[in-house]
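In: Next one to model:
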Amino acid sequence: MESTTLRAFKYRLYPTKAQIASLDTTLTLCQRLYNGMLEERRGAYQKAGKSLTAYDQMKSLPEVKAALPEYAGVNAQVLQDVAKRLDKSFKGFFRRVKAGQKAGYPRFRSRDRYDSFTYPQPRQNSVSGNGKHVYLPKIGNVRIKLHRPFSGKLKTLAVKREGQEWYAVLTCEIPRPAPLPQTGNAVGIDLGVRHLIVTSDGDFEDNPRPLRTAQKRLRVLQRSLSRKKRGSKRRHKARQAVAKLHLKVKRQRDDLHHKAAVKLVRENDWIAHENLSITGLARTRMARSVLDAGWGSLIEKLISKAEEAGRTVIGINPAYTSQDCHLCGHREKHSLSVREFTCKGCGAFLNRDVNAAKNILAWSMPSWTQGGSVERACPEKPRSSELG
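Out: Just a heads-up that it's a prediction; the model follows:
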């Protein structure tokens, strides 16, 4: 096992008006360069059957700067990272094609879907000694809020826009933390809508449903947006208000997921969950509730924290988990509206979700006794949520 690992530290930036203009310009130019490089790759393959590499496109950057003087105001390594980002998208595309999965050919990015740029080799003293500013080449010293210290060797520095806010993401190489002490506990978890998590121990984690809670306010803002004239300043402000509320909902959900995942990892060595087809469930009449719960995001956070803590997370086929009795195995079919499980075989009576969680744990036990390992429920994911 490697002795070091990478960890990202995210901090709020407070740029001046002039710096905001520079940040917006940099993002816009990077987005245009990304689309131009994508078009170049497509054209080279369609016309000459040639596949361009990131190195090929990086060699042409001096010509781009000569033809378009505005690119002289963008750090050279930031522009090179755009080519590497596009190359990573193509490598993922070819890997999925080879594996027989849904390919997802790289797409052109609109301004709203390109929201970060990266300095791949930042200075180690990019953050000032007093921790109040971070130096961004070609932009200047930007005020930063270090709400917690970061440590290790600084590897990359990414600047990300979220709504009207700006953030710096410092990726550092740190010594791999020691695994948490063993607890000897194992738990199965059933994912739900009313209760986000129900454990085999009978614990319930309520789901506050942040999107449903914000629905009334969101409806008002969206109606206001629909009445504004396209291209007007008032429409732009209304659009910002809708985006701000969606961002608040996302953060509420992320906070809940982080706290739930930390609790499970600290208290258990072995965590079994149902490996749900979230994409399929998102096409049903329960789509809004399923997406509001954010099960995929929760499992990703759980796996990430478990890997660092030396815990094991395994996904189990969810078929019949809520219909089979965890004691005798008798299968009793009920509609989803029936929340209590009553077994006609042995007379067991308990909550339907607790019974499912106990089955999930029991069915994962053979892997535990044989020395199981962390299993990703959703191995194919887009770029980290920290980067656009």
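In: contacts, neighbours, all on C-alpha from now
Out: OK.
In: As a check, name the ranges of all strands in the stretch 151-300 of the chain.
Out: For the stretch 151-300 of the chain, applying DSSP state E, counting those that start in this stretch gives strands covering 153-162, 165-175, 186-191, 195-199, 204-206, 270-274.
In: what comes up buried for the longest one?
Out: Same thing as strand 165-175. Trp166, Tyr167, Ala168, Val169, Leu170, Thr171, Cys172, Glu173, Ile174 (16 or more other C-alpha atoms under 10 Å).
In: Need the max-distance pair from these.
Out: Greatest spatial distance among the buried residues of strand 165-175 (C-alpha to C-alpha): Trp166 and Ile174, at 24.9 Å.
In: Can you check which helix is longest in this protein?
Out: Taking DSSP state H as the criterion, the chain has its longest helix at helix 233-267.
In: quick one: that one to strand 165-175, angle?
Out: Using axes from the mean of the first three to the mean of the last three C-alpha atoms, to 10 degrees, the direction of helix 233-267 lies 30 degrees away from that of strand 165-175.
In: Quick one: list the elements packing against helix 233-267.
Out: Judged by 3 or more C-alpha pairs under 8 Å, 6 or more residues apart in numbering; DSSP states H and E, helix 233-267 is in contact with helix 210-213, helix 215-226, helix 295-309.
In: Would you mind putting the strands of the stretch 151-300 of the chain into JSON lines with distance to Tyr320 alongside?
Out: As requested, the strands of the stretch 151-300 of the chain are exported to JSON lines (distance: least, C-alpha to C-alpha, whole Å):
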{"stretch": "strand 153-162", "distance to Tyr320": "41"}
{"stretch": "strand 165-175", "distance to Tyr320": "43"}
{"stretch": "strand 186-191", "distance to Tyr320": "12"}
{"stretch": "strand 195-199", "distance to Tyr320": "16"}
{"stretch": "strand 204-206", "distance to Tyr320": "21"}
{"stretch": "strand 270-274", "distance to Tyr320": "11"}
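In: do you know which of those lies nearest Ala348?
Out: Among these, strand 195-199 sits nearest to Ala348 (C-alpha to C-alpha), with 17.6 Å.
In: another one to check against the first:
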Amino acid sequence: MRTSYQYRLKPTKKQAEIIDNTLDMLRCQYNYQLAQRFDWYENNRCPIDRCSLIVCHIPELKDKPNRFSQQATLTQLKKDRPWYKDIHSQVLQEVPKKVEIAFDRWLKGDANGKRSGKPRFKSKGRYKTFTYPQFKKEHFQKAKITLSKIGAVKVIVHRQIPDGFEIKTVSITKKADGYYVTLSLEDKTVPTVKPDFDSDNIVGIDVGLIDFYVASDNSRIAAPKLLRKAERTLKSAQRRVYRRKKGSNRRKKANKKVADTRKDFHFKTANNLLKKYDVIAVEKLNIKGLAKTRLGKSINDAGWGQFISILTVKAENAGLRVIAVNPNGTSQECSICGTKVTKVLSERVHNCPNCKVSLCRDLNASLNIKNRGTHDLKAQIMSSSKSL
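Out: Presented below is the predicted three-dimensional model:
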């Protein structure tokens, strides 16, 4: 089982300066190595897909930079720029890994084939995290964590690491309100699915803008509409934000305050669902696409993407499951007989002409989501049992 714990750091003034300098040097190296990738891409691609009958000149192709070839240059980097010796070697080696992940996601896509946007160069203050890929547990003792090249830094330990868990990686992050350490923990003896996991204890939820979600058990939570309700207060807060210097910590703190209440609501809602159910079925929505419609402001206010991400992570840590199902037709299809009942968005009641059932539109959708989640979960269980 893998999980992560985050603690607040209390570095000295000197330690904070070292962390800031480390982040800035890593940012410069990230930009340099990303530029190498772009240079290779521009010099080796060609818009012409056929050879000329008169002349065919094929330029000499350059070797494609990769994680390992860029890591090999770091030895020379420390000779040319001795100040890079102040960074732990493994921390520096993580930079080419980040560059490769960002570049490959743009050209090839992730494991599901989904491509991300073109990687951007990091401006000052935009590179916020560095990672120690290896760490010894004894270096985290008595509310202090010993970080190579930085020293022993005070930690606010608000919860103890559970017995049996090993620290796999350590990440240092600079946020608007201070410095944080994130410990990636693993205990191979803890099963990824809890022993009393009940695949029949499933619920489907249909997220919306009137109700934040409607569940297949007919429970619902009203959308908090935090942005709408606090719009007058936020206008004043946003004015303060825009008056502040771009990139300043005060500006970041003002923005963070706007988002914290929404995130807290998402965590509490996810916890309440996971206390009742072992499996939660949700729609696999194209939230980025939906946010570009006329309902974009309300969709961003609801924060569906952040909620589903929090729900998924917390479910995995608890040995539970979140199943993402195909969203096509969940509102139109009758959850009782399967008849397609076309309706516009303003119609809030599902009336089936075939089986005569009358349901709340969102409840009908959540029942369909639950049914699809049940089907997909059984297929996954059968597939895993066959592979064993």
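In: What TM-score do the two superposed chains give?
Out: A TM-score of 0.81 describes the superposed chains when it is computed by TM-score structural alignment, normalised by the length of the first structure; 361 aligned residues with a C-alpha RMSD of 2.9 Å.
In: Compute the number of surrounding residues for Gly347 of the first structure.
Out: Number of residues near Gly347 of the first structure (other C-alpha atoms under 10 Å) recorded here: 12.
In: For it, give me its contacts.
Out: By C-alpha atoms under 8 Å, 6 or more residues apart in numbering, no residues touch Gly347 of the first structure.
In: Phe150 of the first structure too?
Out: Phe150 of the first structure neighbours (C-alpha under 8 Å, 6+ apart): Phe9, Cys172.
In: Quick check: it vs Leu6 of the first structure, distance?
Out: 12 Å (C-alpha to C-alpha, to the nearest Å).
In: Find the residues that touch each one of these two.
Out: What both Phe150 of the first structure and Leu6 touch, as defined by C-alpha under 8 Å, 6+ apart, is the set Cys172.
In: angle of the longest helix of the first structure against strand 153-162?
Out: 140 degrees.
In: quick one: buried residues of helix 233-267 of the first structure?
Out: Under the neighbour-count rule (16+ other C-alpha under 10 Å), helix 233-267 of the first structure has 235, 238-246, 249, 253-254, 256-257, 260-261, 264-267 buried.
In: where along the stretch 51-200 of the second structure do the helices fall?
Out: Assigned by DSSP state H, counting those that start in this stretch, the stretch 51-200 of the second structure shows helices spanning 67-72, 74-80, 89-107.
In: Now stretch 105-114 of the first structure: buried residues?
Out: For stretch 105-114 of the first structure, by 16+ other C-alpha under 10 Å, it's Pro106, Phe108, Tyr114.
In: Endpoints of that stretch, how far apart?
Out: This stretch, stretch 105-114 of the first structure, spans 17 Å end to end (C-alpha to C-alpha).
In: Determine how far it lies from the middle of the whole chain.
Out: Between the centre of stretch 105-114 of the first structure and the centre of its chain there are 17 Å (C-alpha atoms, centre = their mean, to the nearest Å).
In: try stretch 83-91 of the second structure
Out: 28 Å.
In: so that stretch corresponds to what in the first structure?
Out: Stretch 83-91 of the second structure corresponds to residues 70-78 of the first structure when matched by TM-score structural alignment.
In: Now do the matching stretch: everything it contacts.
Out: With contacts defined as C-alpha under 8 Å, 6+ apart, stretch 70-78 of the first structure is touched by Thr26, Leu29, Val64, Lys65, Phe117, Thr118, Tyr119, Pro120, Gln121, Pro137, Lys138.
In: count of neighbours near the last one?
Out: Read it as Lys138 of the first structure. What Lys138 of the first structure shows, counting by other C-alpha under 10 Å, is a neighbour count of 15.
In: Counterpart of it over in the second structure?
Out: By TM-score structural alignment, Lys138 of the first structure lines up with Lys149.
In: Please report how far its match lies from Tyr132 of the second structure.
Out: Per C-alpha to C-alpha, Lys149 of the second structure is found 11 Å from Tyr132 of the second structure.
In: Any buried residues in stretch 53-73 of the first structure, and which?
Out: Ala54, Gln57, Met58, Leu61, Tyr71.
In: and the residues you listed, which two are the farthest apart?
Out: It's Ala54 and Tyr71 that sit farthest apart of the buried residues of stretch 53-73 of the first structure, by C-alpha to C-alpha, at 18.2 Å.
In: Identify the residue of the second structure aligned to Asn317 of the first structure.
Out: In the second structure, Asn317 of the first structure lands on Asn326 (TM-score structural alignment).
In: Pull out the buried positions in stretch 369-377 of the second structure.
Out: Ile369, Lys370, Asn371, Arg372, Gly373, Thr374, Asp376, Leu377.
In: correction: stretch 351-369 of the second structure
Out: Asn351, Cys352, Leu359, Arg361, Asp362, Leu363, Asn364, Ala365, Ser366, Leu367, Asn368, Ile369.
In: List the residues that contact the equivalent of the third one over in the first structure.
Out: Spelled out, it's Leu359 of the second structure. Residue pairing (TM-score structural alignment): Leu359 of the second structure is matched to Leu350 of the first structure. Listed by C-alpha under 8 Å, 6+ apart, the contact set of Leu350 of the first structure reads Glu340, Phe341, Thr342.
In: Kindly reformat the helices and strands packed on helix 233-267 of the first structure as JSON lines containing mean neighbour count.
Out: Below are these laid out as JSON lines (neighbours: other C-alpha atoms under 10 Å):
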{"stretch": "helix 210-213", "mean neighbour count": "16"}
{"stretch": "helix 215-226", "mean neighbour count": "14"}
{"stretch": "helix 295-309", "mean neighbour count": "19"}
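In: just so I know, which of those helices lies nearest Ile271 of the first structure?
Out: helix 295-309 (8.9 Å).
In: Can you tell me which helices and strands that closest one packs against?
Out: Using 3+ C-alpha pairs under 8 Å, 6+ apart: helix 295-309 of the first structure touches helix 233-267, strand 312-316.
In: Take those and lay them out in TSV including distance to Val187 of the first structure.
Out: Putting these into TSV (distance: least, C-alpha to C-alpha, whole Å) gives the following:
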stretch	distance to Val187 of the first structure
helix 233-267	8
strand 312-316	10
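In: Select, out of the ones you listed, the one closest to Phe93 of the first structure.
Out: Comparing those by C-alpha to C-alpha, strand 312-316 comes nearest, at 25.4 Å.
In: chain center to that closest one, what's the gap?
Out: Put simply, strand 312-316 of the first structure sits 19 Å off its chain's centre (C-alpha atoms, centre = their mean).
In: That'll do, ta.
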